[in-house]
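Novice: can't give you the sequence, but here's the structure:
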C-alpha cells in the first residue's frame, strides 16, 4: 500500500524468462504497483524512450539475448529522461565482481537469483522508501 492513496506506483520488469516475469509481476501487483513487462533489452530501451510511459522502479535481468541488462542499465543512466529511475538488477550473476560491476554501472540494488518474496520486498522497500508495504 502506498503512503499516498491517490498515487499508483508503476514498475517495469525486463526479463527474458516468462516464469520470472510472472513471479515478479505477482509480487509487485500484490504490493499495489501497476506493472508492465517486456521480454528483452531492446523492448526496454524502446519503452523507456517513449514519453507515454513513466515508471517509478525497474527490475532488470542481466542475462538476456540481444542487449544485455547491463547495457540497458548503462543506456538508462546516460539518458536525461530516466537517469534517476531506481533500478534493481536481478540476476543469477552473483559473484562479488559482477555485483560490483552492476552497482558501478548504476544499479540501485543488486538482487541475486534465486530470491524469495522477503528478499524481493526488502529490495523494493530499500529502493522505493516512499512506498509503504503491508
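Specialist: Ah, there it is. All of these numbers come straight from a predicted model, not from anything done at the bench.

Novice: alpha carbons only for contacts and neighbour counts from here, please
Specialist: Will do.

Novice: Quick check: closest non-adjacent residue to residue 124.
Specialist: residue 88 (7.9 Å; C-alpha to C-alpha, 6 or more residues apart in numbering).

Novice: There's contact between that neighbour and residue 105 in this structure, I believe.
Specialist: No. Residue 88 is not in contact with residue 105 according to C-alpha atoms under 8 Å; the separation is 11.8 Å.

Novice: so the spatially most central residue of the chain, which of the three states?
Specialist: In the chain, the centroid-proximal residue (C-alpha atoms, centre = their mean) is residue 59; its distance is 1.4 Å. The three-state assignment at residue 59 reads strand, by DSSP: H, G, I helix; E, B strand; the rest coil.

Novice: just checking, what's the longest helix in this protein?
Specialist: Longest helix in the chain, counting residues (DSSP state H): helix 18-30.

Novice: elements contacting the helix or strand following that one?
Specialist: Where DSSP states H and E defines the elements, the next helix or strand beyond helix 18-30 is strand 34-38. The contact analysis (3 or more C-alpha pairs under 8 Å, 6 or more residues apart in numbering; DSSP states H and E) places strand 34-38 against strand 10-14, helix 18-30.

Novice: structure B:
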C-alpha cells in the first residue's frame, strides 16, 4: 500500500527535497505552498494522509495557524504533524507543543533524518489506527468497569489491552495514545531493558521490532510480565502499570526541558506527551517501574498538576 504524505512549504526547493527523499522510499507526496492551499487539499477529502510535513514560517497562513486547525478537527487531529522549524528555543517549542506538534525537524536537516522521522511518525500512526478500530467494536459496556486486573507480556498484547482500558474511560480517543505509550514503555524499557541509546540505534537501523521479539524469547526476559490495575472511584479513574524492570530516571523525561531536548529525535517524548495530552496526571513510583495514571471524571476539574511541572 502506498502511503500518502502532505508536504507544506513556501520554498519550492524544500518541497523538491522532501519529494525526492521520500518518493524513493515508497511514499506519495502531495505538495502545498502555504497553509491555505494545504487546508483546501485537506478539505477536498481526495487523499488519506499518513503524516503532514509542515513548515512553520509561510505567507498567507503560517504553520502554527494551520497546525491549530488540524488539531481542532476531529477528522485530521490524529494525523502526525512533523514540524519544520529553525526556531528551537523553549518558548517556540512550547508554542508548537500547545498547538499539537509532536515530531520536529530543525532546518537544515539531512535526508536521512527526514526519512527516519517520517518512518517513525507513520509507524506510530498506523498502530494508532489499528488500535482505534477496536474502540468501536462493541466495547461500550466497559464504561461500567469498576475494578480490573490484567497481565501482559508482549507489544501485541499491549495493543490488545489499550483499547479495553480506553473504553472504560469517559473519553476513549483522548486516553488511547497515552495508554499505549505507557504500556509499550513498560515492556520495552522496563521488562526488556532497552535503553534510550539502544532504542535510538535500533530505530536508525530499522531493527527495533526485531530486537524486541528477540528479547521476548531470551531466557532472562521471557518470564517477565507487566501488571495493570484499573480502579474507578467517584471522581477519578486510577490505572497502575507495573513492570519488572530496574526503573529509570522518569523525572528527566517528564520535564519540559526533556521534551525540547528530545524534540528533534525519533523518541524520548512519549511519556511527556501522554501526560500533557492524554491524562490529568502521570506519576512514577518505585524508581520508575510503576506508573500511576489519573483521569478525572469531572470534566470541569482542573489538572491535578500543571502541564509543565518539572
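Specialist: Noted; the coordinates are in hand. Note that the structure is predicted; figures quoted are calculated from it, not measured.

Novice: Tell me how they score on TM after superposing.
Specialist: Here the superposed chains carry a TM-score of 0.87, computed using TM-score structural alignment, normalised by the length of the first structure; 127 aligned residues with a C-alpha RMSD of 1.8 Å.

Novice: okay if I get the helices and strands packed on strand 34-38 of the first structure as CSV plus mean neighbour count and distance to residue 115 of the first structure?
Specialist: Shown next, in CSV, are these (neighbours: other C-alpha atoms under 10 Å; distance: least, C-alpha to C-alpha, whole Å):
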stretch, mean neighbour count, distance to residue 115 of the first structure
strand 10-14, 23, 15
helix 18-30, 15, 11
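
Novice: Any idea which of these gets closest to residue 41 of the first structure?
Specialist: Closest to residue 41 of the first structure of these, according to C-alpha to C-alpha: strand 10-14, at 7.0 Å.

Novice: counterpart of that closest one in the second structure, which residues?
Specialist: On the second structure, the counterpart of strand 10-14 of the first structure by TM-score structural alignment is residues 4-8.

Novice: quick one: contacts of that stretch?
Specialist: Stretch 4-8 of the second structure has contacts (C-alpha atoms under 8 Å, 6 or more residues apart in numbering) with 15, 18, 27-35, 38, 47-55.

Novice: can you do 7 Å?
Specialist: 15, 27-34, 38, 48-55 (C-alpha atoms under 7 Å, 6 or more residues apart in numbering).

Novice: With stretch 72-85 of the second structure instead?
Specialist: 50-56, 70-71, 101-107, 121, 125.

Novice: Same check on stretch 21-28 of the second structure?
Specialist: Identification of contacts with stretch 21-28 of the second structure by C-alpha under 7 Å, 6+ apart yields 2-5, 29, 111, 115.

Novice: Could you dump those residues into CSV with distance to residue 198 of the second structure added?
Specialist: Shown next, in CSV, are those (distance: C-alpha to C-alpha, whole Å):
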residue, distance to residue 198 of the second structure
2, 30
3, 28
4, 30
5, 29
29, 31
111, 22
115, 19
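
Novice: Now for the residues you listed: which two are most distant?
Specialist: 2 and 111 (19.8 Å).

Novice: Tell me which of the two has more neighbours.
Specialist: Neighbour totals were compared for residue 2 of the second structure and residue 111, and residue 111 leads with 14 against 7 (other C-alpha atoms under 10 Å).

Novice: Now the more buried one: closest residue in space that isn't a chain neighbour?
Specialist: residue 21 (6.1 Å).

Novice: What does that neighbour correspond to in the first structure?
Specialist: With TM-score structural alignment as the criterion, residue 21 of the second structure matches residue 27.

Novice: go on, residue 70 of the second structure?
Specialist: Residue 70 of the second structure maps onto residue 76 in the first structure, by TM-score structural alignment.

Novice: what about that match, helix or strand, and which?
Specialist: Residue 76 of the first structure belongs to helix 69-78 when assigned by DSSP H and E.

Novice: Residue 114 of the first structure: what secondary structure?
Specialist: Quick answer, by three-state DSSP: residue 114 of the first structure is coil.

Novice: Which residue in the second structure aligns with it?
Specialist: Match for residue 114 of the first structure (TM-score structural alignment): residue 108.

Novice: can you count the residues close to that match?
Specialist: 9.

Novice: Of the contacts of stretch 21-28 of the second structure, which is the nearest to residue 158 of the second structure?
Specialist: residue 3 (25.2 Å).
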